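Visitor: Build me a model:
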Amino acid sequence: MRSDADTWLGIDLGTQSVRALVVTADGRVLGTGTAALRGRRQGTRHEQNPEDWWKAVCAATRTALKNRPPVRALAVCGTSGTVLLTDKDGRPLGPGLMYDDGRAAEQAARLRAAGVAVQDTWALPKVRWLLEAGGRGRVTHQPDVITARLVGHPVPTDSSHALKTAYDVEREAWPDGLGVPPDLLPDVVRPGALLGEVCPAAADATGIPAGTPVIAGMTDGCAAQIASGALRDGAWNSVLGTTLVLKGASAVPVRDATGVVYNHRAPDGSWLPGGASSVGAGALAARFPDADPAVLDAEAAAFEPSSAVAYPLVSPGERFPFRAPSATSLLLGTPASDADLWAALLQGVGLAERLCLDYLHHLGAPLDGPLTFTGGAARSAYWNQLRADILGRPARVPEQTEPALGMAALAAYGTGAAPALADVADGMVRVRTVVAPRPGHTARFAEPYGRLLDALESRGWLPADVAAHARARLDRDTAGP
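Guide: Take a look at the predicted model:
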């Protein structure tokens, strides 16, 4: 059982930094630490040095734990789809291929032709690419490098990070036909399982006391979902940063033959369906690199709706709410000014978010629970209001939305702090505000949404049945039947 004095450590291996948080059962953050990461990008290549991950973890945890009481346990999350090969002792044999490394498109196409549902940047195609390039080693996901160093020997991976390596989370087994020698695949446990304890060498390096339990984590997207509290059936978390990710909770898997929506398995055996879009705030940063967002937000309020309709992809190709590798950004109409264009981009992300929810409804996903906004864009009060208006439903905005908080909650669950992860999250997650849609505002965006649906369908990107389903819900709350 937990006490109010207990603390847990969450570690998030992000793209640009490692973040560590020391968190109490009631959500107070007692310690924080951050250490920067750098990678190598060249064309479709995106790599990071695994030794840099460990050095950053050591720096971040030492700062977070300085002058703090010992933590009861820790858990680690990483970027989904980041993978590498290691030797039998867990030592990296090369760089980590990051979540968006695109070199394995050919391998992904061959896997899909063989009936394996993968996307181009998933871990399994990258593993195949590494092996075909002459590599030979144990398949290892990003957090496994850190947990192995913490414990002092190789450890099983968790089923959340293994999902994009095509691990079958329903059968809880590696399937046949992956084209990877079985002896190279890691053992797999559910998130929340005990992996071991911090060894003396790791304690000296990180400042984490020796003997601290190390709990199996989840991907950064799932970690952010835990930090949002969206863990009960029908609840959803919309994470808007550079791109847009929606993750929800369901008693049963949400089936999608196209593979656009996939299901993580929660520690209790329930399901966390979701998908990742390529629209997002990155499109605004690319178009207005030196802008003051607060100033343009204020000016954009005069353009509801904008004279233009946008589908603001951050990079070519779309993954959710439809799969279209050839998709490109759209701008229908001519904005009257920079403020009007800014408004079109803000609204375009909101319209894409609505289409994601409509697609989930089309698949039969439960949507009647609370919606939570997290991610860097949730700092914009205007954009939060605009999105709530477009979706026609209220949204919660938590005080603390970092994936590291989600890992602290999972560490608490893994050490028996509460019988359910949702119960732990209910105690840790503090809601800052609830944004309700303004009366009459949702109807303003029905016509632009219809125009966007027409444009996406006419280009062959959005399937006709999905477009028809979304049109039938133009004037409905996205949480409704």
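
Visitor: make it CA atoms for all contacts and neighbour counts henceforth
Guide: Will do.

Visitor: Let me know whether residue 382 touches residue 297 as I believe.
Guide: Yes: counting by Cα atoms under 8 Å, residue 382 touches residue 297, with 6.5 Å between them.

Visitor: which stretches of the stretch 1-150 of the chain form helices?
Guide: For the stretch 1-150 of the chain, the helices defined by DSSP state H, counting those that start in this stretch cover 50-65, 105-113, 123-132, 142-151.

Visitor: Off-centre distance for the strand or helix carrying residue 397?
Guide: Secondary structure assignment for residue 397, by DSSP states H and E: strand 395-398. On the basis of Cα atoms, centre = their mean, to the nearest Å, strand 395-398 is displaced by 17 Å from the centre of the chain it belongs to.

Visitor: Give me the buried positions along that strand.
Guide: Residues 395, 396, 397, 398 are the ones in strand 395-398 that count as buried (16 or more other Cα atoms under 10 Å).

Visitor: Following element in sequence after that strand, please.
Guide: Proceeding N to C from strand 395-398, the next assigned helix or strand is helix 403-414, under DSSP H and E.

Visitor: so what does that next one touch, helix or strand wise?
Guide: For helix 403-414, the packing partners by 3 or more Cα pairs under 8 Å, 6 or more residues apart in numbering; DSSP states H and E come out as strand 7-13, strand 17-24, strand 74-77, strand 213-215, helix 220-228, helix 421-428.

Visitor: how about those in JSON lines, adding mean neighbour count and distance to residue 206?
Guide: Listed next are the helices and strands packed on helix 403-414 as JSON lines, based on neighbours: other Cα atoms under 10 Å; distance: least, Cα to Cα, whole Å:
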{"stretch": "strand 7-13", "mean neighbour count": "29", "distance to residue 206": "12"}
{"stretch": "strand 17-24", "mean neighbour count": "26", "distance to residue 206": "11"}
{"stretch": "strand 74-77", "mean neighbour count": "31", "distance to residue 206": "12"}
{"stretch": "strand 213-215", "mean neighbour count": "26", "distance to residue 206": "13"}
{"stretch": "helix 220-228", "mean neighbour count": "29", "distance to residue 206": "21"}
{"stretch": "helix 421-428", "mean neighbour count": "22", "distance to residue 206": "25"}
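
Visitor: compare with the first, here's sequence two:
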Amino acid sequence: MSLFVGLDIGTQSVKLVAYDPDTRQVVASAGQPLELAAGEDGSREQRAEWWIDAVRACFGRLDPALRARVAAIGVSGQQHGFVPLDRDGNVLAPAKLWCDTSSTAECDQIMDAVGGPARCIELAGNPILVGYTASKLPWTRRHRPQAYARLATILLPHDYVNFWLTGERWMECGDASGTGWLDVRTRQWCGPLLRATDPDFDLAACLPPLVQADALFTIAPATADALGLPRNVRVSTGGGDNMMAAIGTGNVSPGVLSMSLGTSGTLFAYSDRAMVDPAGRWAAFCDSTGGWLPLICTMNCTVATEAVARLCGFSTREGDALLAGTRPGADGLLMLPFLNGERTPDLPHGRGSLFGMTATNLTVPNLYRAAMEGALYSLKAGWDAFVDAGMRFDAIRLTGGGSQSAVWRQMAADVFGLPVDVPEQAEGAAFGAALQALWAYLRQHDPTADLAALAAAHVRLDPRLSARPHAEATAAYQAQYQRFLSHLDAIRPLYAG
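Guide: Below you'll find the predicted structure:
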């Protein structure tokens, strides 16, 4: 009757699920909101202690009898964040996050130092995009020199939570891919890119060891006592939130396309080989199972819908009802929802735009629909690159907050022209972390334990939440999507530098 806990350290909240694999039920869940410090320069930061306080709060809401049954914990975390530690494990500065665009210039400086984006892709498989961890190092050197001078360890958000849980420092290749320094083909750190980031500092010495996806560590006794957990609880490697969401949606074998509609929007698929695009149209990441995870990420998904809801004085929970009288295409109203700058398409200096306004279509419902549609059009632009590369999919597995909206689900099915299925467990990243912990735990006793088989047994779809594309709506969205691409081409020069 062991339980396996998945923690997801997100941008907006920390979530916990406790899963019983014998009954195949999530027996408890908890969440705790997080603050976000935002600056006019594009900075987006959180303090690492906020994550720990939230983890404590989530465990505190679990019944002590359930905590006593916990066998292993897996941690999912927002990718790309930079947590700087000194030699004693103290955090030196606030963590700069994935959605931080203040280090855009540093991205170009690193790539220029190795010969440009194409050379960067040759070296490691990815360009250094806005938000990636690499650019945050020279930014910190310039703006927080005292912290940089004491830097001893570079951790990502989920790595830091693992460090707090166990007292040990490590990384796994999935989340490490998002630093920009990992050669995803060889799963080794790329020396030329580390030197390009800082030629005068040995950054390689600050990076913790890379471990296998099925590695297990023991919780620190003091942490176990503080959380009311057994001292023999094990902690799996965990991974980035996208890597964990892939596991949580059953995306651990070729042919499945997962879509996450959260603060950011993502599309990702499993591959048994490194999927590197010479043009850098997608992120060529490793996954957290030993495979690879080609991924499209947009920085503005529910960011846009929440901004409209806040502006117009309603809750996004009311969004579906609000859109009951609207039609695909929002009566011609079109939004490019680049409120945080954008990664896909690559417009780090981009800003949101609204087009096609008339005296009759500029209504609150149409504005909200245009925000939803614009978020999906950005993802579709990335999906087109997958299709161009020969990737084929039969259906979409939807996760994230947007998956709980009937309108989002139907809109995704219609925009992409594919059936949409939703796993029973809405918190795909937290559930995936729990499954990874279960897999690693089982492999202690049976090295042949197969994650694909495990996911097939435990990831169940909810037929009540499925959506199938409607041909008429798909045609309407296709026409509006072409307008989206035309307007995107028109505004690119405005935000090119």
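
Visitor: After superposition, what's the TM-score here?
Guide: After superposition, the two chains reach a TM-score (TM-score structural alignment, normalised by the length of structure 1) of 0.87; 452 aligned residues with a Cα RMSD of 2.4 Å.

Visitor: rewinding a little: quick one, which of the helices and strands packed on helix 403-414 of structure 1 gets closest to residue 247 of structure 1.
Guide: helix 220-228 (6.6 Å; Cα to Cα).

Visitor: quick check: angle from the closest one to strand 7-13?
Guide: Orientation check (axes from the mean of the first three to the mean of the last three Cα atoms, to 10 degrees): helix 220-228 of structure 1 against strand 7-13 gives 150 degrees.

Visitor: what sits against residue 76 of structure 1?
Guide: By Cα atoms under 8 Å, 6 or more residues apart in numbering, the residues touching residue 76 of structure 1 are 10-13, 143, 146-147, 215-218, 404, 407.

Visitor: Out of the helices and strands packed on helix 403-414 of structure 1, which is closest to residue 261 of structure 1?
Guide: Going by Cα to Cα, the one of those nearest residue 261 of structure 1 is helix 220-228, 13.6 Å.

Visitor: corresponding residues in structure 2 for the closest one?
Guide: Helix 220-228 of structure 1 corresponds to residues 241-249 in structure 2, going by TM-score structural alignment.

Visitor: Then stretch 386-395 of structure 1?
Guide: Aligned by TM-score structural alignment, stretch 386-395 of structure 1 corresponds to residues 411-420 of structure 2.

Visitor: just to revisit the earlier point, just put the helices and strands packed on helix 403-414 of structure 1 in JSON lines and tack on distance to residue 189 of structure 1.
Guide: Below are these laid out as JSON lines (distance: least, Cα to Cα, whole Å):
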{"stretch": "strand 7-13", "distance to residue 189 of structure 1": "19"}
{"stretch": "strand 17-24", "distance to residue 189 of structure 1": "23"}
{"stretch": "strand 74-77", "distance to residue 189 of structure 1": "14"}
{"stretch": "strand 213-215", "distance to residue 189 of structure 1": "10"}
{"stretch": "helix 220-228", "distance to residue 189 of structure 1": "16"}
{"stretch": "helix 421-428", "distance to residue 189 of structure 1": "16"}
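
Visitor: quick one: which of these is nearest residue 251 of structure 1?
Guide: helix 421-428 (13.1 Å).

Visitor: so the closest one corresponds to what in structure 2?
Guide: Counting by TM-score structural alignment, helix 421-428 of structure 1 sits on residues 451-458 of structure 2.

Visitor: Check the mean deviation of that stretch from structure 1.
Guide: Stretch 451-458 of structure 2, aligned to structure 1 and superposed, deviates on average by 2.3 Å (mean Cα distance after the TM-score superposition for structure 1).

Visitor: Which residues does that stretch contact?
Guide: Looking at what lies outside stretch 451-458 of structure 2 - Cα under 8 Å, 6+ apart - the contacts are 21, 24, 247, 248, 250, 252, 253, 289, 435, 436, 439.

Visitor: Stretch 31-41 of structure 1 too?
Guide: 15-23, 46-49, 52-53, 56-57, 59-66, 68.

Visitor: Pull out the buried members of those residues.
Guide: The neighbour-count criterion (16+ other Cα under 10 Å) marks 17-23, 46-49, 52-53, 56-57, 59-65 among the contacts of stretch 31-41 of structure 1 as buried.

Visitor: ok, the residue lying closest to residue 83 of structure 1 once chain neighbours are set aside - contacts?
Guide: Counting by Cα to Cα, 6 or more residues apart in numbering, the nearest residue to residue 83 of structure 1 once its immediate chain neighbours are dropped is residue 141, at 4.6 Å. Residue 141 of structure 1 is in contact with 81, 82, 83, 84, 157, 161, 162, counting by Cα under 8 Å, 6+ apart.

Visitor: now swap in residue 97 of structure 1 and tell me
Guide: Applying Cα under 8 Å, 6+ apart, the residues near residue 97 of structure 1 are 45, 46, 47, 48, 82, 83, 84, 126.

Visitor: Now the equivalent of the last one over in structure 2: closest residue in space that isn't a chain neighbour?
Guide: Right, the one you point to is residue 126 of structure 1. Applying TM-score structural alignment, one finds that residue 126 of structure 1 aligns to residue 136 in structure 2. Excluding the flanking residues, the one nearest residue 136 of structure 2 by Cα to Cα, 6+ apart is residue 103, at 6.1 Å.

Visitor: measure the one you found to residue 160 of structure 2 for me?
Guide: 22 Å (Cα to Cα, to the nearest Å).

Visitor: For residue 342 of structure 1, which of the helices and strands packed on helix 403-414 of structure 1 is the nearest?
Guide: That would be helix 220-228 among those, by Cα to Cα, at 26.9 Å.

Visitor: What separation do you get for the aligned residue in structure 1 for residue 472 of structure 2 and residue 304 of structure 1?
Guide: If you follow residue 472 of structure 2 across to structure 1 using TM-score structural alignment, you land on residue 440. Distance, residue 440 of structure 1 to residue 304 of structure 1, using Cα to Cα: 12 Å.

Visitor: More neighbours: which of these two?
Guide: residue 304 (15 against 10; other Cα atoms under 10 Å).

Visitor: and that one, which of the three is it?
Guide: Three-state assignment for residue 304 of structure 1 (DSSP: H, G, I helix; E, B strand; the rest coil): coil.

Visitor: what does residue 328 of structure 1 align to in structure 2?
Guide: Under TM-score structural alignment, residue 328 of structure 1 pairs with residue 351 in structure 2.

Visitor: same question, residue 156 of structure 1
Guide: The alignment partner of residue 156 of structure 1 in structure 2, by TM-score structural alignment, is residue 170.

Visitor: Give me the neighbour count for its match.
Guide: So residue 170 of structure 2, with other Cα under 10 Å, has 18 neighbours.

Visitor: My guess is it contacts residue 212. True?
Guide: No: using Cα under 8 Å, residue 170 of structure 2 is not in contact with residue 212; the gap is 10.2 Å.
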